[in-house]
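K.L.:
Predicted model and sequence follow; I will ask about them next.
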Amino acid sequence: MSRAEAGVAAGEGTGDGPERVRAARLWWAAGLLGSELALVLRRRRTWALLGVLAAVPVLIGIAVKIQTSDDGTVGGGGAAHGPAFLTQVTNNGLFLVFAALAATLPVFLPMAVGVIAGDALAGEASAGTLRYLLVAPAGRTRLLLVKYASTLVFCLVATLTVAASALAVGALLFPLGEVTTISGTRIPFGDGLIRALLIAVLVAASLAGLAAVGLFVSTLTSSGIGAMAATVGLVVTAQILDTIPQLHAVQPYLFPHYWLSFADVLRDPFYWEDIGKNLQLQAVYAAVFGSAAWARFTTKDITT
């Protein structure tokens, strides 16, 4: 049964009162979300994106292992210019998780999310399936929320893919043990593992604003490729603007500005100021561009 057929089936027999109608619509929305997640996660494109993300920690780990000198330090003088935490990977493989997330967050993760978010609605319109999804009684608002929710789930899956790959490679190539925080204190490996999971969740949350931007772009066109390219282009543009010193006054309002604030989780105690600013900024972007996407999508002509 297709997603549209499931929605129609859920809407049948709902004339027995408002409670029955409400329950049917909730079941439809839950079923549509499950169907949407299954559709997104079984696409070859999604697996290709996740494969690239999983390969990044492997390449970083192998490169660090090759460059490691006999005394356990990274040779070649390139460590200072590498991703954050790279110099500590040889002492503790868990730091490969932090290094891999720092390396993928500026480019690879946003591009992957941009592809999924940009294609969310534009891809359906391009394939001609959008109008059939909207025959169900849940309406456009619930469909938009389902699309956004599935994109957020992909953000978490993509981030955990990087973290899991980095942890596996770090455990294979380097020793594991107590974690030295940025503050200089040492914490047990178990506590470090919990902080690594927290960092992965924070990185996924950092992409919530971008997901809303991509969804809004997806409502503006019927070309999936065009929406994906435009979303990725916005990511690149925002990253460039965030590096120009003359724009320091507006940089705190750019959605990528606080992305690397997750490093403060490795302080003892935690330093929450920049993390809080990042989460607040992502919430604002999600609210503003989510509202813009809703305004556009609920008035958009999808009959042609």
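P.N.:
Arrived safely. Numbering: from 1, shown residues only.

K.L.:
Going by C-alpha atoms from here, please, whenever you check contacts or count neighbours.
P.N.:
OK.

K.L.:
Helices of the chain, residue ranges please.
P.N.:
Taking DSSP state H to define them, one finds helices in the chain at 3-11, 18-42, 44-67, 95-104, 108-127, 130-133, 139-173, 189-206, 208-219, 224-241, 273-299.

K.L.:
And the longest one, what does it pack against?
P.N.:
Helices and strands touching helix 139-173, as assessed by 3 or more Cα pairs under 8 Å, 6 or more residues apart in numbering; DSSP states H and E, comprise helix 18-42, helix 44-67, helix 95-104, helix 108-127, helix 189-206, helix 208-219, helix 273-299.

K.L.:
hmm, who's touching the fourth one?
P.N.:
Applying Cα atoms under 8 Å, 6 or more residues apart in numbering, the external contacts of helix 108-127 come out as 46, 49, 53, 130-131, 147-148, 151, 154-155, 158-159, 207, 210-212, 214-215, 217-225, 227-232, 235, 302.

K.L.:
So how do I select the buried members of these in ChimeraX?
P.N.:
The ChimeraX command for the buried members of these (criterion: 16 or more other Cα atoms under 10 Å) is given here:
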select :46,49,53,130,147,148,151,154,155,158,159,207,210,211,212,214,215,217,218,219,220,221,222,223,224,225,227,228,229,230,231,232,235
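
K.L.:
related to what we said a few turns ago, can you tell me which of the helices and strands packed on helix 139-173 is most buried?
P.N.:
Most buried of the helices and strands packed on helix 139-173 by mean neighbour count (mean count of other Cα atoms under 10 Å) is helix 208-219; its value is a mean of 29.

K.L.:
List of residues touching that helix?
P.N.:
110, 113-114, 117-122, 148, 151-152, 155, 224, 227-228, 230-231, 235, 255, 281-286, 289-290, 292-293, 296-297.

K.L.:
Hey, what's the angle from that helix to helix 139-173? Just curious.
P.N.:
Angle, helix 208-219 to helix 139-173, by axes from the mean of the first three to the mean of the last three Cα atoms, to 10 degrees: 130 degrees.

K.L.:
what separates helix 208-219 from the chain centre, distance-wise?
P.N.:
On the basis of Cα atoms, centre = their mean, to the nearest Å, helix 208-219 sits 12 Å off its chain's mean C-alpha point.

K.L.:
ok, structure two:
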Amino acid sequence: MFRRRRTWAMLAVLAAVPVLIAVAVRLTNGTRAGHGPVFLDRITGNGLFVVLTSLVLCTPLFLPLTVGVVSGDTIAGEAGQGTLRYLLAAPAGRARLLLVKFAGTAAFTLAAVAAVVLAGTAIGLLLFPVGPVPLLSGDLVDAWTAEGRILLVGAYVVLSLLGLGAIGLFISTLTDVPVGAMAATVVLAIASQVLDALPQLDWLHPWLFSHWWLGFADLLRQPVEWSSFGSNALLQVGYLAVFGALAYGRFTTKDVLS
């Protein structure tokens, strides 16, 4: 997967997001409080807020888009290229192939979030001053502690997207057309967020895989509030179990002709 130009192109686009944000803020001398995404107005005072602003922007759209492309291509991509039957001819087994494909999706998810975090940290240090960081609780922490919190936020985002990866893996077993699997996965990610924004569906919100995606704000308090992290982890594990089982059931009984 990491030998493909498409993979590196997606990682480059993700890394470009914090760079564009930082350059825009630098050239315009910042923005007024309350305007733009969360943390945007704090960037001029501390470059570490570039990372947090980028994650707020990328988590609802850009990261799910790239993860949807990769996960939707896992099985359907092999079928579309006519290589799936050759993979299954090896004594590896279908269950092992599914596990390896999901591991590849998880590895890309980690790389995608790391691209945003590393690029945001680097450009923030380059263009803006860095000092004690004010947390949402009002406490000040030093830059090293703040960077540790940022890494924790990155881990939260990776965990949040694993459920989507499992959904994409399942959809990928349903078709031999990778573009269709990719599109369906991305559409589901968008639909879940749209449903989560409707107050009339409050009863449904806790069951949507995207419900806790932006709950990482609780990790920026003193002391750390772990309830969102735990709820998100439990929800994503549930999606992993359900859609992993569905993918296994579908793939192990599927007639592979290509």
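P.N.:
That came through fine. Quantities reported herein were computed from a predicted structural model and do not represent experimental measurements.

K.L.:
Put one on top of the other, what's the TM-score?
P.N.:
Laid over one another, the chains give 0.97 as their TM-score (TM-score structural alignment, normalised by the length of structure 2), with 258 aligned residues with a Cα RMSD of 1.1 Å.

K.L.:
Mind putting the helices and strands packed on helix 139-173 of structure 1 into a markdown table with distance to L247 of structure 1?
P.N.:
Shown next, in a markdown table, are those (distance: least, Cα to Cα, whole Å):
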| stretch | distance to L247 of structure 1 |
| --- | --- |
| helix 18-42 | 37 |
| helix 44-67 | 31 |
| helix 95-104 | 23 |
| helix 108-127 | 22 |
| helix 189-206 | 21 |
| helix 208-219 | 20 |
| helix 273-299 | 18 |
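
K.L.:
Of all those, which one is nearest P245 of structure 1?
P.N.:
For P245 of structure 1, the closest of these is helix 273-299, at 19.3 Å, according to Cα to Cα.

K.L.:
Give me the packing partners of the closest one, helices and strands only.
P.N.:
Helices and strands touching helix 273-299 of structure 1, by 3+ Cα pairs under 8 Å, 6+ apart, are helix 139-173, helix 189-206, helix 208-219.

K.L.:
could you dump the ones you listed to TSV with distance to G77 of structure 1?
P.N.:
Converted to TSV, these look like this (distance: least, Cα to Cα, whole Å):
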stretch	distance to G77 of structure 1
helix 139-173	21
helix 189-206	27
helix 208-219	35
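
K.L.:
Out of the ones you listed, flag the one nearest A100 of structure 1.
P.N.:
A100 of structure 1 sits nearest to helix 139-173 of all these, at 6.5 Å, using Cα to Cα.

K.L.:
The closest one maps to which residues in structure 2?
P.N.:
Under the alignment (TM-score structural alignment), helix 139-173 of structure 1 falls on residues 93-127 in structure 2.

K.L.:
where's the counterpart of A212 of structure 1 in structure 2 relative to L125 of structure 2, distance?
P.N.:
Here A212 of structure 1 is matched to A166 in structure 2, going by TM-score structural alignment. Relative to L125 of structure 2, A166 of structure 2 is positioned 36 Å away (Cα to Cα, to the nearest Å).

K.L.:
And for P132 of structure 2?
P.N.:
13 Å.

K.L.:
and what of P134 of structure 2?
P.N.:
Computed with Cα to Cα, the distance linking P134 of structure 2 and L125 of structure 2 is 17 Å.

K.L.:
got it, and G34 of structure 2?
P.N.:
Separation of G34 of structure 2 from L125 of structure 2 (Cα to Cα) stands at 24 Å.

K.L.:
Between these two, which is the more surrounded one?
P.N.:
A count of neighbours by other Cα atoms under 10 Å puts L125 above the other of G34 of structure 2 and L125, at 15 against 10.

K.L.:
What residues in structure 2 pair up with stretch 248-257 of structure 1?
P.N.:
Here stretch 248-257 of structure 1 aligns to structure 2 at residues 202-211, judged by TM-score structural alignment.

K.L.:
I would like the residues contacting the matching stretch, please.
P.N.:
Stretch 202-211 of structure 2 is contacted by residues S160, G163, L164, A189, S192, Q193, L195, D196, L235, Q236, Y239 when judged by Cα under 8 Å, 6+ apart.

K.L.:
Now the terminal residues of it, how far apart.
P.N.:
End-to-end distance of stretch 202-211 of structure 2 (Cα to Cα): 11 Å.

K.L.:
ok now it, how far from the chain's centre?
P.N.:
17 Å.

K.L.:
can you check stretch 126-136 of structure 1 too?
P.N.:
Here stretch 126-136 of structure 1 is found 26 Å from its chain centre; the criterion is Cα atoms, centre = their mean.

K.L.:
For that stretch, give the distance from the opening residue to the closing one.
P.N.:
Rule used - Cα to Cα; the end-to-end distance of stretch 126-136 of structure 1 is 20 Å.

K.L.:
can you check stretch 194-214 of structure 2 too?
P.N.:
Taking Cα to Cα, stretch 194-214 of structure 2 runs 14 Å from one end to the other.

K.L.:
For the residue in structure 1 that L246 of structure 2 lines up against, which non-adjacent residue is spatially closest?
P.N.:
With TM-score structural alignment as the matching criterion, the partner of L246 of structure 2 in structure 1 is A292. Excluding the flanking residues, the one nearest A292 of structure 1 by Cα to Cα, 6 or more residues apart in numbering is F216, at 6.5 Å.
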